[in-house]
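[1] no letters, just coordinates:
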C-alpha cells in the first residue's frame, strides 16, 4: 500500500510539474503577443489568468492527490492564445471578460437576451476585417451535450444565447460567431450546429505559428510542430445574411466614391520629389496609384487604408521630412516664441523622429494599399495646412491628396450607433466609422478615441502612429 501511495504521489508530482512548465510557456507566449493586434488590457487579463493557474499548481496539495484530481484551465487558455497568434486576427478588444450589451429597440423582444446585461464570449476581435465573437472549448467532445441537463448547459442553449445577444445590439453586433473546439466535435453535434444554426466550416486555415520543442537530426537541430490542434473543429455562424456595415453591393460601393480631383490631377501627374524628402517620395510610391474612380477598376478584395487627419499631418510635417535636427539646433528662445505652449510637444516629436523616423515606420502599413479619406478629413486637413503649414508642407499636402481617394462621410451603423460623448466625439465616429464601413484600418495618433471605443467592447481595426505637428516648413 505504501509503495502504491508513493507511486501515485510521484505520478502526481510529475503531472503538476508538467502543468507548471506549460504555464510558464503560456506566460511567455502571452508576453510575445503583438501589441498592434491585442490591447494591453487584454494581455493583462490573460497574464492574470495564467499566473492564477500557476499559483494554484504551486499550492496544489500532492498528499491529497487521490481525493483531489488535478483540474486546470490551461488547455482553454492555450487555445485562446493559439487563436490570438493567427495572422488574420486583428483588433482584439476583449478577452475572457463579459461583453456589456446595449439593446436596440427593434430587438427588445428577444427573450433569451433581454434578461442579460452582458454575454460571456472568449474573444472579441476582427477576423479578415469583419468583427467577430469567438467561443472556445477545450472539452472532450464526448462530454459536450446538445441539450441542457442538471449538470451542464447544453451546447444548443449556449449558442442560442450568444446569437440572441449578438442580434440584440447594433453597436457590438458581430458579423459572425466563431466556434473553436480544440479537441474536435462529435458528428452528432456538428450536424446539429449545421442544421439548426447554419454553421459551416471556417474558410481559413489555422497555422502552427508557435514551435514548442526541437529535436536533433544528424547533428542539426530542427523545429518540430507540436500539432496540438490537429483534431480541432472550427465553425462559423453568420449572425445575419446581410450586414449593414459591410460593403454589400456594387451600387453602394460605386455611390461611395467621390474623387475631389479631376482625372488629370491624379497619380500619374504628381511630382512628389519637388520640395519633398526622399522618405516622403518613397512612402507615396508604396501605395497603389489612384488613376481612376470608375467602379470597374476596383474590386471588393481591394486593400484600403483609411487616413485620419493626424496621419495626414504626420506624413507632410516638416519634422517628418528632414527638419527635425534643424529644429533641435535652433535657440530655445526662438522656438518658444515660435511654438509658444506647444514647445515641449514639438521638441519631443523632433527627438522621436530622429530615433524612429515615421515614414519608415508607416511604409509597411501603407504598402500595396489604396489610401482613402472621408470628406470631413479632407476639409479639416486643408484648413489646418492653410493656417499652419509652410510652403513645403503645403506642397507635400497637395501631392499626398493626389494619391488618395476621397469618399463620402459614410460611417458604419455600429460606430455611429455608439453614444456621442466627450471621448466619443461625433466627428471621430464619422472618420473611424467610414474606415469601418470600407473594412479598412484607420491610421491614427488619436489613441484616446481608440481606447474609448475599446472600452465599449467593440473591436475596431486601427493602426497607431506617432504624432507629428506642422512646423511652418
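    Received it, and whenever you're ready, just let me know what you need. The structure presented is a predicted model; accordingly, all values stated were derived computationally and were not measured.
[2] drop to CA atoms for contacts and neighbour counts, all remaining ones
    Noted.
[3] just give me the longest helix of this protein.
    In the chain, assigned by DSSP state H, the helix with the most residues is helix 2-31.
[4] buried residues of that helix, list them for me.
    The neighbour-count check on helix 2-31 (16 or more other C-alpha atoms under 10 Å) flags 8-9, 12-13, 16, 19-20, 22-23, 26-27, 29-30 as buried.
[5] and the helix or strand following that helix, how far out from the chain's middle?
    For helix 2-31, the following helix or strand on the C-terminal side (DSSP states H and E) is helix 40-59. Mean-position distance between helix 40-59 and its chain equals 22 Å (C-alpha atoms, centre = their mean, to the nearest Å).
[6] then stretch 164-182?
    Offset of stretch 164-182 from its chain centre (C-alpha atoms, centre = their mean): 16 Å.
[7] kindly reformat the buried residues of helix 2-31 as TSV containing distance to residue 166.
    Shown next, in TSV, are those (distance: C-alpha to C-alpha, whole Å):
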residue	distance to residue 166
8	47
9	48
12	43
13	44
16	39
19	36
20	37
22	34
23	33
26	30
27	31
29	30
30	28
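[8] out of these, what pair is the most spread apart?
    Spanning the widest gap among the buried residues of helix 2-31 are 8 and 30, at 32.8 Å by C-alpha to C-alpha.
[9] show me the contacts for the spatially closest residue to residue 47 that is not a sequence neighbour.
    Of all residues not flanking residue 47 in the chain, residue 27 sits nearest, at 6.3 Å (C-alpha to C-alpha, 6 or more residues apart in numbering). Going by C-alpha atoms under 8 Å, 6 or more residues apart in numbering, residue 27 touches 47, 50, 51.
[10] picking that back up, show me which of the buried residues of helix 2-31 is closest to residue 341.
    Distance to residue 341 across these (C-alpha to C-alpha) is lowest for residue 30, with 40.6 Å.
[11] wait, the closest one touches residue 81, no?
    Yes. Using C-alpha atoms under 8 Å, residue 30 is in contact with residue 81, at 6.9 Å.
[12] now residue 81: which helix or strand?
    Using DSSP H and E, the element containing residue 81 is helix 74-84.
[13] if you could redo that for residue 214, that was the one I meant.
    Here residue 214 is assigned to strand 213-217, by DSSP H and E.
[14] next SSE after the helix holding residue 81?
    strand 89-100.
[15] can you tell me what sits against the next helix or strand after that following strand?
    Remark: after strand 89-100, the chain's next helix or strand is helix 111-114, criterion DSSP H and E. Residues outside helix 111-114 that contact it (C-alpha under 8 Å, 6+ apart) are 103, 108, 160, 161, 164, 165, 168.
[16] who wins for most neighbours among those?
    Of all the contacts of helix 111-114, the highest neighbour tally under other C-alpha atoms under 10 Å goes to residue 165, namely 29 neighbours.
[17] surely that one is in a strand?
    No. Counting by DSSP: H, G, I helix; E, B strand; the rest coil, residue 165 is not part of a strand but helix.
[18] packing partners of the helix or strand that contains residue 283?
    Using DSSP H and E, residue 283 maps to helix 278-286. For helix 278-286, the contact count by 3 or more C-alpha pairs under 8 Å, 6 or more residues apart in numbering; DSSP states H and E identifies helix 358-366 as packing neighbours.
[19] hold the first one in mind and look at this next one:
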C-alpha cells in the first residue's frame, strides 16, 4: 500500500534454501509480468521492482544464516500481478506510482498500486500483503494506522482531476482484523466486496512447470477487498440525464435505406437500436467517433476494393490527389482483414451513441466527400444511433489542451467517458496521448477507412 506496507515477513532462521525459494518465486512473478497485456511503462515499473527484489535476495544469499526474519515484497508484487491478470481489469494506465496530494496535506503524494478501469468506471487499487497483526486502525508507536492512510488516499482521489476514480478498492491479500474492518465500514461507508471478487477471479493464469500446470486464483484464503466510493461530481450517468436528444436525423430527408443481404445492413441489424433511455443505460453501449462512422460507410469497407484496384495511377491521383497511397494502403488492409467482419463481434448486441460534435462533423464530411452509396449508408447508420449532447467528463476536460490533446477530441472521447461507454476509434494518436497522462480511458481500436466517393 505504501512503501513500508508492501512487505511481508519470511520466517526467522532464514536458510539458503528459503532464500532460493524466494528467488524462484520472484522469477515466476517476473515471467508473469512479461505476459501481462498492459502498457510498456507499467510493465517496466513492475519489472524494475521485481528485479530489485532479486538483487536484494542475491545479496542476502551471500550470508544466509541470519537469526532475524527478512522482509520481502514478493507477496505484494504477486498480488498486484494477479489483479492485473484479471479479464475484468482494463485500461491500466499507472502501476505502483505516487499520486500528488493537495498542497494543504502534510505529505506530497500517496502511493497507488493500480489505476485502471473496472466495470467501465475509473478505479484505483491499493494493495497490501501485510500480516493482519501489523495493520491497525489508529496506529501504534511510530506507525501510522490505516485510518490515516485511507484519509490520504481519498483526499488524493478527490483532488486528482484527470486520474480521479469513481471508487478506490483496498485489497488486503492476507486479510485484516475485525476492528479494522469495522473502522472501514463504519467511518468511511466501505463495502466488503470480497465475495464479488472471489466469484470473478477464478482460474486466471497458468504457470507451466515441467508437466504441471499451476492455476492462480485472485483470492487467497483470507483475502478481503473493500470498495470506497469517491464523491465524484458530474462523473457518472443517470437515467435522468437522457432524453435531451433523440434518434439522429438523417443527412437528408430521405427514408431509411437498407440493402437486404449486404454486409453493412447485416452488421447494423446485429446492433441493438438505441431508441430509449433504458437501451443506452443498460451498459452495452459504444460511443462512435467520426473515424468509426466513416469506416463503417466507406466504399472500401463495402465491396469497392476491386474497382479501386483496377484504377490506373493517373485515375487514383486525379480522384484522391495526394491521398492515393493512403487509400490504396487501406484497400490492401481491407483485403487482408475486412472491416465489417472485424467489427461484427464488437458491435453485435450493442447500442450506439454519438455526440453532437461527431454528428455534425460526420454529416459535413459525407456531404463533401461521400458518394451516393456512402451517403445512403450514412443515412441508415445515423438512424440506428442515439444522439446525445456534448457532455464530456470533468476529468477529461481537466486535461490541458495541447497539439495532441485537442479540445474537439476531448469532447468526443469525454462524452463516451461520461456515459461509461468505450469509444470506437482509429485516432490512436489521441489514445496514446491520453495514456501518457496516466488516465485510464475505455477505447476500442479499429483500422481506418476513407470515403471514396462511391
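    Happy to help now that I have it. Here the structure is a predicted model, which means the values were calculated and not measured.
[20] just give the TM-score of the two.
    The TM-score (TM-score structural alignment, normalised by the length of the second structure) is 0.86; 438 aligned residues with a C-alpha RMSD of 3.1 Å.
[21] could you check the angle the next helix or strand after the strand holding residue 214 of the first structure makes with strand 213-217?
    Sequence order places strand 220-224 as the next helix or strand after strand 213-217 of the first structure, per DSSP H and E. Put simply, strand 220-224 of the first structure runs at 140 degrees to strand 213-217, going by axes from the mean of the first three to the mean of the last three C-alpha atoms, to 10 degrees.
[22] start and end residues in the second structure for the helix or strand that strand 220-224 of the first structure is followed by, please.
    Per DSSP H and E, the first helix or strand lying C-terminal to strand 220-224 of the first structure is strand 233-238. The aligned range for strand 233-238 of the first structure in the second structure is 224-229, by TM-score structural alignment.
[23] equivalent analysis for stretch 130-143 of the first structure, please.
    Per TM-score structural alignment, the counterpart of stretch 130-143 of the first structure in the second structure is residues 121-134.
[24] how far does that stretch stretch from start to finish?
    With C-alpha to C-alpha, to the nearest Å as the measure, stretch 121-134 of the second structure spans 32 Å from end to end.
[25] how big's the offset between the helix holding residue 81 of the first structure and the second structure?
    Here the mean offset of helix 74-84 of the first structure against the second structure after fitting is 1.4 Å, by mean C-alpha distance after the TM-score superposition for the first structure.
[26] average distance between the match of strand 233-238 of the first structure and the first structure?
    Mean deviation of stretch 224-229 of the second structure relative to the first structure after superposition (mean C-alpha distance after the TM-score superposition for the first structure): 0.6 Å.
[27] what does that stretch rub up against?
    Outside stretch 224-229 of the second structure, the residues within contact range by C-alpha under 8 Å, 6+ apart are 166-176, 188-194, 197.
[28] which members of these are positioned in helices?
    In this view, the contacts of stretch 224-229 of the second structure that belong to helices under DSSP H are 188, 194, 197.
[29] the second one against residue 223, yeah?
    Just to be clear, that refers to residue 194 of the second structure. Yes. Assessed by C-alpha under 8 Å, residue 194 of the second structure is found in contact with residue 223 at 7.3 Å.
[30] okay, whichever helix or strand comes after the helix holding residue 283 of the first structure sits on what stretch of the second structure?
    Sequence-wise, the next helix or strand downstream of helix 278-286 of the first structure (DSSP H and E) is strand 304-307. Strand 304-307 of the first structure corresponds to residues 285-288 in the second structure, going by TM-score structural alignment.
[31] now the matching stretch on the first structure. Mean distance?
    Superposing on the first structure and averaging over aligned pairs (mean C-alpha distance after the TM-score superposition for the first structure), stretch 285-288 of the second structure comes out at 0.6 Å.
[32] residues near the equivalent of residue 400 of the second structure over in the first structure, how many?
    Alignment note (TM-score structural alignment): residue 400 of the second structure maps to residue 419 of the first structure. Other residues lying near residue 419 of the first structure total 14 when counted by other C-alpha under 10 Å.
[33] helix, strand or coil: sort out residue 419 of the first structure for me.
    Three-state call for residue 419 of the first structure (three-state DSSP): coil.
[34] from residue 471 of the first structure, how far off is it?
    35 Å.
[35] strands of the stretch 301-450 of the second structure, residue ranges please.
    Counting by DSSP state E, counting those that start in this stretch, the stretch 301-450 of the second structure has strands at residues 351-355, 386-388, 423-425, 443-445.
[36] return the most buried member of those strands.
    strand 351-355 (a mean of 26; mean count of other C-alpha atoms under 10 Å).
[37] for that strand, name the packing helices and strands.
    If contacts are counted by 3+ C-alpha pairs under 8 Å, 6+ apart, strand 351-355 of the second structure sits against helix 277-281, strand 285-288, strand 386-388.
[38] same list (the ones you listed) but as JSON lines, adding distance to residue 8 of the second structure.
    Listed next are these as JSON lines, based on distance: least, C-alpha to C-alpha, whole Å:
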{"stretch": "helix 277-281", "distance to residue 8 of the second structure": "43"}
{"stretch": "strand 285-288", "distance to residue 8 of the second structure": "43"}
{"stretch": "strand 386-388", "distance to residue 8 of the second structure": "50"}
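[39] nearest to residue 345 of the second structure, out of these?
    Closest approach to residue 345 of the second structure among these (C-alpha to C-alpha): strand 285-288, 12.6 Å.
[40] so how far is the closest one off the chain centroid?
    Strand 285-288 of the second structure sits 15 Å away from the centroid of its parent chain (C-alpha atoms, centre = their mean).
[41] that older thread, identify the residue of the second structure aligned to the residue nearest to residue 47 of the first structure.
    Using TM-score structural alignment, residue 27 of the first structure pairs with residue 30 in the second structure.
[42] then residue 358 of the first structure?
    Using TM-score structural alignment, the equivalent of residue 358 of the first structure in the second structure is residue 339.
[43] now the match of residue 27 of the first structure: how far from residue 270 of the second structure?
    According to C-alpha to C-alpha, residue 30 of the second structure and residue 270 of the second structure sit 42 Å apart.
[44] just residue 314 of the second structure next, same as before
    Using C-alpha to C-alpha, we find residue 314 of the second structure at a distance of 40 Å from residue 270 of the second structure.
[45] next: residue 170 of the second structure.
    According to C-alpha to C-alpha, residue 170 of the second structure stands 39 Å off from residue 270 of the second structure.
[46] higher neighbour count, those two?
    More crowded of residue 170 of the second structure and residue 270, by other C-alpha under 10 Å: residue 170, with 23 against 15.
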